[in-house]
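*Asks:* after the sequence you'll find the predicted model.
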Amino acid sequence: MYQLTPAGDAPQYDADAEVRFAEDWPEFIFHDAEVAKYRERRVSYFPEWEFYYTADERLIAGCWGVPIAWDATVPDLPGGFTDTLARSVTEHEKKVVPNTFVLMAAAVRSDEQGQGHAGRVITAVRDHATANGLPQVIAPVRPTLKSSYPLTPIETFMTWTRDDGLPLDPWLRTHVRLGATLLAPAPASQTMTGSVADWEKWTNMQFPSTGTYTIPAGLTTLAIDREADTGLYIEPNIWLRHA
């Protein structure tokens, strides 16, 4: 029996989740300095919006999101992942009443992938949100296939479809099959900065000179400045809205 459970009610899965749900993410994704500013407050304010998805007492997947107020127009969308996090925290502190659930991340453990669990957990959390006073559900999605086309603008990539009309990207396709529609690109969803040494560690690459580099799992390119000892990566996402 599959079950969606608030993470705070199931601490027995915490250790497993910490390992399992970091497996398929590139290391650099965890180094957005702006995200770090809001992480603790997000956890404190919205514990009810972080979930484990289990079956027969086995952790299958996890997901989390945040509530915001959104007027259902593209211009009022947050800038992306980081801006959503900031907006949810600041709106909560200002006592703004939310009407929208933003699904920020969902992950299926590596040894359970390919069995339809991603669709099940997205459906479960979407239904939970609408049943609990947040009738609008949106998501800044990280398209998995985009890393194969890092030089292609996200605005172009999001228009690519297969012969059947579904998105070329498999993660976008999962959402669309569940009733989602593509809303808009988020070309600067997250920003990761670090020293050259940081980026060499995060990517397991060498950057001998100043320039623009493609990196493993990067959805776009990394700009390295050897003289300033900095690397800058601005990650694009795609906004989706669930029916």
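*Replies:* Happy to help now that I have it.
*Asks:* contacts and neighbour counts: CA atoms only from here.
*Replies:* Noted.
*Asks:* residues in contact with residue 86?
*Replies:* Residue 86 makes contact with 35, 38 under the criterion Cα atoms under 8 Å, 6 or more residues apart in numbering.
*Asks:* which SSE is it in?
*Replies:* helix 81-93 (DSSP states H and E).
*Asks:* buried ones in that helix?
*Replies:* For helix 81-93, the neighbour count (16 or more other Cα atoms under 10 Å) marks 81, 82, 83, 84, 85, 86, 87, 88, 89, 90, 92 as buried.
*Asks:* which one of the residues you listed sits closest to residue 42?
*Replies:* residue 89 (6.2 Å; Cα to Cα).
*Asks:* can you give me the buried ones in the longest helix seen in the chain?
*Replies:* Counting by DSSP state H, the longest helix found in the chain is helix 117-131. Using 16+ other Cα under 10 Å as the test for burial, helix 117-131 gives 117, 118, 120, 121, 122, 123, 125, 126, 128, 129.
*Asks:* and here's the other structure:
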Amino acid sequence: MKLTENTIFITGGTSGIGRALAEQLHAMGNKVIIAGRRQALLDEVAAAHPGIEGIALDISDAADIDRVAAQLIRDYPTLNVLVNNAGIMPFDDPSGRVDDAASRRILDTNLLGPIRLTSALVEHLKAQPRATIIHNTSVLAYVPIATNAVYSASKAALHSYALSQRFMLRDTNVTVQEIAPPWVDTDLIKKSGDPRAMPLDAFIAETMTGLASEEPEVFVEAIRALRDNPGLGEHALVHAFNQSLVESPIPV
């Protein structure tokens, strides 16, 4: 994507990767609007970075998405970049009974939220001289973590959706990029300072370079081996990955 002179809407923009992207893109001269469920956090980011604006949005609520999309089209006619970043990552255990309500929250937030929001804005984006849709998935889209099975599945589904959407928009001025983060030290689960987690500032720096390259998929070099899913060796890879976490679990 072009990294300057955009009008950008970022969901989940009050913390973690979303906030860091918002701050970096704002510093580069873009108009940035962030979304989140809590108005107090939106106000906090806006106060810390004058010029960033916030809109309260429950990304899991289809009616709220329609409301906010209409507001964006009305108030920000030059909107040309959508960053579907909001996500939740509850733990589950697929070896036993999985809580249905929790699974629905994950899918409504991580998968249907981006699908609904993109659908509500895509005709507006097509009308811009140049536009970009960015989906924030995860390395767990390729190598799932067994303790967050529904989360991993939601990200795999969003990756698949991005592939289809990119093809269907091939003859338009809208490009689709995907960010596939590794384990980044944010509060998605719990900010812990674990040395296995990539520092947020390092992740953002590498990601911005990738976004500028116009590559369809942006991932940091550290996860290349996991991204290069080894075909029929996938089962052994996923088993070994999860066994390593059993032996040295992520702090929670």
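*Replies:* Structure's in. What do you need? Just so you know, these numbers come straight off a predicted model, no measurement behind them.
*Asks:* quick TM-score on the pair, please.
*Replies:* The TM-score (TM-score structural alignment, normalised by the length of structure 1) is 0.33; 138 aligned residues with a Cα RMSD of 5.9 Å.
*Asks:* what number of residues lie near residue 224 of structure 2?
*Replies:* By other Cα atoms under 10 Å, the residues close to residue 224 of structure 2 number 12.
*Asks:* list the contacts for it?
*Replies:* No contacts exist for residue 224 of structure 2 under Cα under 8 Å, 6+ apart.
*Asks:* what helix or strand is it on?
*Replies:* helix 224-227.
*Asks:* what packs against the longest helix of structure 1?
*Replies:* Judged by 3 or more Cα pairs under 8 Å, 6 or more residues apart in numbering; DSSP states H and E, the packing partners of helix 117-131 of structure 1 are strand 2-6, strand 58-68, strand 100-108, strand 136-141, helix 170-177.
*Asks:* next, the angle from the first one to helix 117-131.
*Replies:* Angle between the axes of strand 2-6 of structure 1 and helix 117-131 is 50 degrees (criterion: axes from the mean of the first three to the mean of the last three Cα atoms, to 10 degrees).
*Asks:* which secondary structure elements does the following helix or strand past strand 2-6 of structure 1 sit against?
*Replies:* With elements assigned by DSSP H and E, the helix or strand that comes after strand 2-6 of structure 1 is helix 14-20. Under the contact criterion of 3+ Cα pairs under 8 Å, 6+ apart, helix 14-20 of structure 1 touches strand 58-68.
*Asks:* one step back: so which of the buried residues of helix 81-93 of structure 1 would you say is closest to residue 196 of structure 1?
*Replies:* For the buried residues of helix 81-93 of structure 1, the nearest to residue 196 of structure 1 is residue 82 (22.9 Å; Cα to Cα).
*Asks:* just the strands in structure 2 please.
*Replies:* Along structure 2, counting by DSSP state E, strands occupy 7-11, 31-36, 53-56, 81-84, 131-136, 174-179, 217-218.
*Asks:* reformat the ones you listed as CSV; add distance to residue 234 of structure 2 and mean neighbour count.
*Replies:* Compiled in CSV, the strands of structure 2 are given as follows (distance: least, Cα to Cα, whole Å; neighbours: other Cα atoms under 10 Å):
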stretch, distance to residue 234 of structure 2, mean neighbour count
strand 7-11, 32, 24
strand 31-36, 36, 24
strand 53-56, 40, 20
strand 81-84, 28, 25
strand 131-136, 23, 25
strand 174-179, 22, 23
strand 217-218, 20, 20
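*Asks:* and these: which comes nearest residue 43 of structure 2?
*Replies:* The nearest among the strands of structure 2, by Cα to Cα, is strand 53-56 at 6.9 Å.
*Asks:* which strands or helices does the closest one pack on?
*Replies:* strand 31-36, helix 39-48.
*Asks:* would you reformat these as CSV and include distance to residue 114 of structure 2?
*Replies:* Listed next are these as CSV, based on distance: least, Cα to Cα, whole Å:
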stretch, distance to residue 114 of structure 2
strand 31-36, 13
helix 39-48, 20
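*Asks:* so which of the ones you listed gets nearest residue 149 of structure 2?
*Replies:* That would be strand 31-36 among these, by Cα to Cα, at 24.5 Å.
*Asks:* what inclination does the closest one have with respect to helix 39-48?
*Replies:* Strand 31-36 of structure 2 and helix 39-48 meet at an angle of 160 degrees, taking the same axes, to 10 degrees as the criterion.
*Asks:* so strand 31-36 of structure 2 versus strand 7-11, what angle?
*Replies:* Angle of strand 31-36 of structure 2 versus strand 7-11, following the same axes, to 10 degrees, is 10 degrees.
*Asks:* just list what strand 31-36 of structure 2 packs against, helices and strands only.
*Replies:* Using 3+ Cα pairs under 8 Å, 6+ apart: strand 31-36 of structure 2 touches strand 7-11, helix 16-27, helix 39-48, strand 53-56.
*Asks:* please work out which of the ones you listed is packed deepest.
*Replies:* strand 7-11 (a mean of 24; mean count of other Cα atoms under 10 Å).
*Asks:* quick one, that one and helix 16-27 angle?
*Replies:* Going by the same axes, to 10 degrees, strand 7-11 of structure 2 makes 170 degrees with helix 16-27.
*Asks:* list the helices and strands strand 7-11 of structure 2 packs on?
*Replies:* If you count contacts as 3+ Cα pairs under 8 Å, 6+ apart, strand 7-11 of structure 2 packs onto helix 16-27, strand 31-36, strand 81-84.
*Asks:* as TSV, these with distance to residue 63 of structure 2 would be great.
*Replies:* Below are those laid out as TSV (distance: least, Cα to Cα, whole Å):
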stretch	distance to residue 63 of structure 2
helix 16-27	23
strand 31-36	15
strand 81-84	17
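*Asks:* which one of the ones you listed lies nearest to residue 236 of structure 2?
*Replies:* Using Cα to Cα, the helices and strands packed on strand 7-11 of structure 2 put helix 16-27 closest to residue 236 of structure 2, at 30.4 Å.
*Asks:* isn't residue 33 of structure 1 up against residue 194?
*Replies:* No. Applying Cα atoms under 8 Å as the test, residue 33 of structure 1 and residue 194 come out as separate, 9.5 Å apart.
*Asks:* between the two, which one's more packed in?
*Replies:* residue 194 (19 against 14).
*Asks:* OK, contacts around the nearest residue to residue 114 of structure 2 once chain neighbours are set aside?
*Replies:* Leaving aside its chain neighbours, residue 114 of structure 2 sits nearest to residue 84 (5.6 Å; criterion: Cα to Cα, 6 or more residues apart in numbering). When contacts are counted by Cα under 8 Å, 6+ apart, residue 84 of structure 2 touches 10, 11, 12, 114, 133, 134, 135, 136.
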